[in-house]
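# what would the 3D arrangement of this be:
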Amino acid sequence: MSHRPRAAIVVTGSELVRGERTDRNGPFYAREALSLGLQPERIMIVGDEPGDLEAVLREASDADVCLVSGGLGPTHDDRTVELVARVAGTPLRVDAELEAHIEGVSRAIAERLGRPYADFAPGVTKQATVPEGAIVVGIAGTAPGLVLASGRCVYVVMPGPPGELRRLWPAAVESAPLQSVLARTSAPGRRVLRFYGASESAVARALAEAGGDGDGVEATICARDFEIHVDLVVEPGAESRADEVAEALREPLRRHLFTEDERTIAELVLELCRDRGLRLATAESCTGGLVAARLTDVPGSSDAFAGAIVAYSNEVKTAALGVPAELIDGHGAVSAEVAAAMARGVRERLGVDVGIAVTGVAGPGGGTPAKPVGLVHYHVSAPDGEKGHEFSLAADRDTIRSRATVAALHLARRVLTRSRHEDV
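Take a look at the predicted model:
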């Protein structure tokens, strides 16, 4: 059992509780806490109702560090600072320097919007009211990031927008209260193994045959994006045991292992193209540009990725990609033959070296007994050769499209590395 300082995470926002938005701050906090040597023990998502938020903050305050996000705005339902102060038993005060800073930002906003500053003034004072003894680590927009030490708990209170939280987080880490906690711990080591084409049960079996985790090694197995991610968290002194566990996983599953670091499949495909001086493009039907989106999510992708043609209709497949109409008539738009023609067509039309194509029946309608919903053909055409594959997955539309996106990228990796023995 870990003896690291414990971190409890509180994410507030009624829109999160109602399911209108997905929490991104809790997972970020947890990853960062673990990397710093803290033990993230729970993530609690709570709405803006003051009683509920106060109860959750009191529960979280038994940890060494309480990481909070949200509720720092100027409106009536932004109560986080007030409630943190109440739980910590600390009075509130107006920070004059902070108030002047927020006022300057607010006046600029008022001028830009053509509104009187008086509309903003109450919110300025509210946002500049902080717990006595809190350290202001920065401001994002008009919301401050705060660190407060109270008893055995250090509170880190950050804005809710993920970009703002992440911008202020490094300063919070460097603050004296949090550093005092981090001085009692050390960052754990980590091993990362990513598999594609192996089942979760096969990975779990390999881990069990290796003796499981323990002895300073904590293993997690997670199915994510149709891949199996294994993370080994390694306590100091357990490096040899971690090496043994990693090798025990690596050996029987080597054909499915595609990386031992945090790079995504899109990053790997782009790097393979860069290493060989190749340019890449996609031709997509049922995925509607999702493969291109994954690739362009990677910063700097433009040096290897040229573009995409979303050819949803048969007419566009013919006009934009040069797929012969008779090929579609003879085999159907969802076929290995059309997928191959799309991949070759995008190479020719966009003047690139590598073409990735996807065509399928994403549903919920449009399926037939011969070509049911969930049937997808995908194909990669590259200078060293081509490879096509298919799958049939009885699932909802989003799942089918996501599966097709990941499968097409992994096929591109296999073709570019000339590794064609994996199951898909």
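# when you work out contacts or count neighbours from here on, use the C-alpha atoms and nothing else.
Noted.
# please tell me I have it right and R194 contacts L249.
No - applying CA atoms under 8 Å, one finds R194 not in contact with L249, separated by 10.4 Å.
# for E164, identify the helix or strand it belongs to.
Applying DSSP states H and E as the criterion places E164 in helix 162-174.
# please provide the structure for the following sequence as well, for comparison with the first:
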Amino acid sequence: MTKDLLEPSKPETTSACDRASRTQVTPVSVRGKFLYQGDEKFFVRGATYGAFPPNAAGDQFPGYREAVRDFTLMQNAGINTILTYTVPPIWLLDELHTRGMKAVVTTPWMEYACFLQTARQRDQVYHEVRDGVARCQRHPGVLMYCIGKEIPPPIVRWHGARKVERFLSELCDIARQQDPDRLVTYTNFPTTEYLELGFVDVFTFNVYLHRRDQFCAYLSRLQHLAGELPFVLTEFGQCSFRYGREGQAHFIDWQLEEAFDHGLAGAVVFGWTDPFYQDNCLVEEWGFGLVDRDRRPKPSYAVARRHFQSSQLPRRAWPRISVVVAFRNAERTLEDCLDSLLELDYPDYEVIMVNDGSTDRSAEIMERYPFIGLTHKKNLGISAGRNAGGVHLPGTRRGRCGGTKPGSAG
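Here you go, the predicted model:
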């Protein structure tokens, strides 16, 4: 038996103590529009990984040596997450974990079939999702589970959007029952953007738009559809065979820049390498990889490294933000509101507090904060308070926050 066959199973023979240590890693969680691991913001800097032709063990992944080489190249590029299209073996998750990397694990099933036609078909999908999550259960190398992706529009229309939404919600519940500490998502795409997916933990979406103005407009729309959920772009890219390697690099450069600029919680480039294995066929006409089939980096690899190794904020100048907090008799909630504004993760903002004739301890609380403070001796109303604050707003972007409700830190 070859070394490539022996070594993948090696991590699974670790001691019970080593296996138990996997569960001691703090899982990634959702806070507002971003992901956190403990107190540190976790920005998804990713690349899709696979699918590959089955290896000698039957998994659609490379052998151990080649995977180690891939992950070393990824680390050098600042990539911290891979997205897989099949459930990875434990040895691969172990290797990711030792490197501080994570995986978005897709539990594959036949989305392009009429899966709600019979109870037997539904039960089969339930089983595949449950089994896929159970195989990776509680592994710290898992960032989140994707319980499905890109159901074709004719299938959604045939079954009905509400029925499909209920079914996907049930799949999310199944995944959470198997692994309560991991995040769960369903990955949508433009032709079924109307699906209401508020039951997922993270809003994930695949977008292939080649014009920058259209891409920017659509990212803004998707942030609106995501609502209060973190938004991770899980597929975007360009074929270097068709557009040239320099063309692919330029394309990925501005798309990553816009992903940062639009406040996404992460971005996953499609894909890591040429070619792509799908439906028992090796598609060799696709050149979407950051590296070629021999793992030689393309110019797009250097572009991804430059973006992924930089800070979480884009290099361009961010606009100055001005926030007006108008309040009256808000002693019960004002402190929480102003505390949250102190914790905002934004490079350039100011806060104007307007005390609209409060008769409680609001004025005393206001004095403890390093913000601009204005006071009306008489109650003039919320609109007058906001207008008074607006006079003092030099910022190019303006927002308001009622002192009777805690502000949301981002």
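# could you report the TM-score for this superposition?
Here the superposed chains carry a TM-score of 0.26, computed using TM-score structural alignment, normalised by the length of the second structure; 174 aligned residues with a CA RMSD of 6.9 Å.
# and the next helix or strand after the helix holding E164 of the first structure, what does it pack against?
Read in the C-terminal direction, the helix or strand following helix 162-174 of the first structure is helix 176-182, with elements assigned using DSSP H and E. Contact analysis of helix 176-182 of the first structure by 3 or more CA pairs under 8 Å, 6 or more residues apart in numbering; DSSP states H and E lists strand 143-150 as its packing neighbours.
# so after the strand it packs on, what's the next helix or strand?
Toward the C-terminal end, the helix or strand that comes next after strand 143-150 of the first structure (DSSP H and E) is strand 153-158.
# what's that following strand packed up against?
Taking 3+ CA pairs under 8 Å, 6+ apart as the contact definition, the neighbouring helices and strands of strand 153-158 of the first structure are strand 65-69, strand 143-150, helix 162-174.
# okay, the angle between the longest one and strand 143-150?
By that I understand helix 162-174 of the first structure. Relative orientation of helix 162-174 of the first structure with respect to strand 143-150: 40 degrees, computed using axes from the mean of the first three to the mean of the last three CA atoms, to 10 degrees.
# got the angle between helix 162-174 of the first structure and strand 65-69?
For helix 162-174 of the first structure and strand 65-69, the angle between their directions (the same axes, to 10 degrees) works out to 160 degrees.
# pull out the buried positions in helix 162-174 of the first structure.
By neighbour count with 16 or more other CA atoms under 10 Å, helix 162-174 of the first structure contains the buried residues P162, E164, L165, R166, L168, W169, A172, V173.
# now it and strand 153-158, what's the angle there?
Between the axes of helix 162-174 of the first structure and strand 153-158, defined by the same axes, to 10 degrees, the angle is 150 degrees.
# from the contact counts, what lies against helix 162-174 of the first structure?
Helix 162-174 of the first structure makes packing contacts with strand 135-140, strand 143-150, strand 153-158 when contacts are defined by 3+ CA pairs under 8 Å, 6+ apart.
# which one of those lies closest to E348 of the first structure?
Taking CA to CA as the measure, these were each checked against E348 of the first structure, and strand 135-140 came out nearest at 47.1 Å.
# biggest helix in the first structure, by residue count?
Longest helix in the first structure by number of residues (criterion: DSSP state H): helix 397-417.
# re earlier: switch the helices and strands packed on helix 162-174 of the first structure over to a markdown table; also include mean neighbour count and distance to E200 of the first structure.
Below are these laid out as a markdown table (neighbours: other CA atoms under 10 Å; distance: least, CA to CA, whole Å):
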| stretch | mean neighbour count | distance to E200 of the first structure |
| --- | --- | --- |
| strand 135-140 | 18 | 41 |
| strand 143-150 | 23 | 40 |
| strand 153-158 | 27 | 36 |
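# redo these as TSV? Include distance to Q127 of the first structure.
What follows is those, written out as TSV (distance: least, CA to CA, whole Å):
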stretch	distance to Q127 of the first structure
strand 135-140	10
strand 143-150	7
strand 153-158	12
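# all helices of the stretch 1-150 of the first structure, in order?
Assigned by DSSP state H, counting those that start in this stretch, the stretch 1-150 of the first structure shows helices spanning 14-17, 25-36, 50-60, 80-88, 96-113, 121-127.
# which one of these lies nearest to A412 of the first structure?
helix 25-36 (29.7 Å).
# quick check, R190 of the first structure in contact with E239.
No - the pair R190 of the first structure and E239 does not pass the contact test of CA under 8 Å, sitting 9.2 Å apart.
# hey, what's in contact with both of the two?
A shared contact of R190 of the first structure and E239, defined by CA atoms under 8 Å, 6 or more residues apart in numbering, is any residue touching both; here there are none.
# strands of the stretch 201-350 of the second structure, residue ranges please.
For the stretch 201-350 of the second structure, the strands identified by DSSP state E, counting those that start in this stretch occupy 203-206, 231-235, 266-269, 276-278, 281-283, 321-327, 349-356, in order along the chain.
# check which helices and strands the last one sits against.
In other words, strand 349-356 of the second structure. With contacts defined as 3+ CA pairs under 8 Å, 6+ apart, strand 349-356 of the second structure has these neighbours: strand 321-327, helix 362-366, strand 372-376, helix 382-391.
# kindly recompute the last result at 6 Å.
Applying 3 or more CA pairs under 6 Å, 6 or more residues apart in numbering; DSSP states H and E, one finds that strand 349-356 of the second structure makes contact with strand 321-327, strand 372-376.
# the inter-axis angle of the last one versus strand 321-327?
Spelled out, it's strand 372-376 of the second structure. 30 degrees.
# which residues of the stretch 151-300 of the first structure fall in strands?
In order along the chain, the stretch 151-300 of the first structure carries the following strands (DSSP E, counting those that start in this stretch): 153-158, 189-196, 217-224, 227-234, 257-259, 280-284.
# tell me the most buried of those?
Taking mean count of other CA atoms under 10 Å as the contact definition, the stretch among these with the greatest mean neighbour count is strand 280-284, which reaches a mean of 29.
# what packs against it?
Counting contacts by 3+ CA pairs under 6 Å, 6+ apart, the secondary-structure elements packed against strand 280-284 of the first structure are strand 305-310, strand 354-360.
# not counting sequence-adjacent ones, nearest residue to G189 of the first structure?
Nearest-residue entry for G189 of the first structure: V234, 4.6 Å, with adjacent residues in sequence omitted and distances by CA to CA, 6 or more residues apart in numbering.
# surely F203 of the second structure touches L225?
No - using CA atoms under 6 Å as the test, F203 of the second structure is too far from L225 to be in contact (8.8 Å).
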